[in-house]
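Chemist: need a structure here:
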Amino acid sequence: MDRENEEHVYINEEPNSHDVRTGRQISTTHQTPGSSETTEQLQCVQVLLCVVLLTALIVLGTNYTQETHQLQSDNTNLINERDALLSKNNDLIKERNACRHDFFKENNGWIYNHSSFYYISSEKKSWNESRRYCTERGADLIIINNKEEQDFVQKNINRRSLFWIGLTDIDEEGSWKWVDGSTPTFRFWKSKEPNGQRGENCAVVHSTVWADYRCSLAYLWICEKNILM
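Modeler: Alright, predicted model coming up:
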């Protein structure tokens, strides 16, 4: 190789060379074609993804808010419908009770009080006959469960008369039971009553108290028909 060619090779191997005419340095560093364009494309993709995600979040948030409002509205409507039905049901119950009250009171002499109808007789029968009269009409001799019912009886009877009630110890002496088999939780026995032992196994109400008498005697009676559902 001649000297001129050697110098040419040497110059090409220099990382930087100078232009002999202008004296400016010539860069021999090479850039990868399209590298700046790829970076810009990546940035564009990232921005696009951010926009898509943000849009999706906004849409989801809007749908959630709308669904929440719809559920709240539906719940309010259901509550209103429930209250309307309850109100209507209460009105129907009042109408039913009023009809029954009028029917029994006007046509059969029955008195309505606290979900029960009461029949106060005007004739006299034995305890068994009195009970039969009640059961034939879908009722039974009265069961007095509390003071309020005792007070109701006192206000509607002739206190000078005796009225059979649905209380007896005929099955077991000394074990007083109501006609439905329950044991009295409230007692209004007269002082020293019951005292009839085996001879007096049925109870009457007289004035404000109870007493035991022979079941075969004829007295007035009180029937009770409970309509509580």
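
Chemist: alpha carbons only for contacts and neighbour counts from here, please
Modeler: Will do.

Chemist: tell me, how many residues neighbour F104?
Modeler: 17 (other CA atoms under 10 Å).

Chemist: er, L86 I mean
Modeler: L86: 12 neighbours (other CA under 10 Å).

Chemist: that one and C202: what is the separation?
Modeler: Counting by CA to CA, to the nearest Å, the separation of L86 from C202 is 44 Å.

Chemist: ranges for the strands of the chain?
Modeler: For the chain, the strands defined by DSSP state E cover 16-18, 25-27, 110-113, 116-120, 140-141, 162-168, 177-178, 202-206, 209-213, 220-226.

Chemist: which one of the ones you listed lies nearest to R132?
Modeler: Evaluated with CA to CA, those place strand 140-141 nearest to R132, the distance being 7.9 Å.

Chemist: separation between L60 and S115?
Modeler: Applying CA to CA, the value for L60 to S115 is 56 Å.

Chemist: next: E67.
Modeler: E67 is 46 Å from S115, by CA to CA.

Chemist: over to K177?
Modeler: As judged by CA to CA, K177 and S115 stand 22 Å apart.

Chemist: ok, those two, which is more surrounded?
Modeler: When K177 and S115 are compared on other CA under 10 Å, the one with more neighbours turns out to be K177, at 19 against 12.

Chemist: for comparison, sequence B:
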Amino acid sequence: MAAVTQPSFQSTFSPGSNLELQKSSACCSCQEKWIGYKCNCYFISNEVKTWEESKKYCASQNSSLFHLKREDEFQYFRNLSKDVYWIGLLYDETRDAWIWEDGSILSNNL
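Modeler: From the prediction side, this is the model:
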């Protein structure tokens, strides 16, 4: 699982163990073992957890599952690892839509 943070915002997703970790991005400083990318900090975990377990772990770390907002984020993290990881997206059958943890609907352009 991985976590994203802006100065005090965080979310999560999870690539593999062969990542080159950066301690900071160009505009913010990240905690040890976090990846800095475009003013966000991302935590990558190699632990195997269910989606719900990952969500709870992130909450315990004052973060949330990864919330993809821009195409460049997708490309950057897709290039880090070909593994599959949890993100903060779930299907809401009552709304017949993919919903992010914060309640927003997945953008058609992503």
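
Chemist: care to give me the TM-score?
Modeler: Aligned and superposed, the two chains score 0.66 in TM-score terms (TM-score structural alignment, normalised by the length of the second structure); 85 aligned residues with a CA RMSD of 2.3 Å.

Chemist: rebuild the strands of the first structure as a markdown table, extending it with distance to V51 of the first structure.
Modeler: Listed next are those as a markdown table, based on distance: least, CA to CA, whole Å:
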| stretch | distance to V51 of the first structure |
| --- | --- |
| strand 16-18 | 45 |
| strand 25-27 | 41 |
| strand 110-113 | 74 |
| strand 116-120 | 74 |
| strand 140-141 | 82 |
| strand 162-168 | 85 |
| strand 177-178 | 82 |
| strand 202-206 | 89 |
| strand 209-213 | 89 |
| strand 220-226 | 73 |
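
Chemist: which one of those strands lies closest to F152 of the first structure?
Modeler: F152 of the first structure lies closest, by CA to CA, to one member of the strands of the first structure: strand 110-113, at 8.2 Å.

Chemist: mean shift between that closest one and the second structure?
Modeler: Superposing on the second structure places strand 110-113 of the first structure at an average distance of 0.9 Å from its equivalents, by mean CA distance after the TM-score superposition for the first structure.

Chemist: which neighbouring elements make contact with that strand?
Modeler: Under the contact criterion of 3 or more CA pairs under 8 Å, 6 or more residues apart in numbering; DSSP states H and E, strand 110-113 of the first structure touches helix 35-103, strand 116-120.

Chemist: now do the buried residues in that strand.
Modeler: Using 16 or more other CA atoms under 10 Å as the test for burial, strand 110-113 of the first structure gives 110-112.

Chemist: centre-most residue in the second structure?
Modeler: Nearest to the geometric centre of the second structure sits F66, at 2.3 Å (CA atoms, centre = their mean).

Chemist: now do the helices in the second structure.
Modeler: Here the second structure has its helices, by DSSP state H, at 51-60, 71-80.

Chemist: please name the nearest non-neighbouring residue to W98 of the second structure.
Modeler: Of all residues not flanking W98 of the second structure in the chain, Y91 sits nearest, at 4.4 Å (CA to CA, 6 or more residues apart in numbering).

Chemist: how far away is the one you found from D102 of the second structure?
Modeler: Going from Y91 of the second structure to D102 of the second structure by CA to CA gives 13 Å.

Chemist: neighbour count: these two, which is higher?
Modeler: Taking neighbours as other CA under 10 Å, Y91 of the second structure and D102 compare with Y91 leading, 13 against 10.

Chemist: give the contact list for whichever residue in the first structure pairs up with the more buried one.
Modeler: Correspondence of Y91 of the second structure to the first structure, assessed by TM-score structural alignment: D169. Listed by CA atoms under 8 Å, 6 or more residues apart in numbering, the contact set of D169 of the first structure reads 175-177, 201-202.
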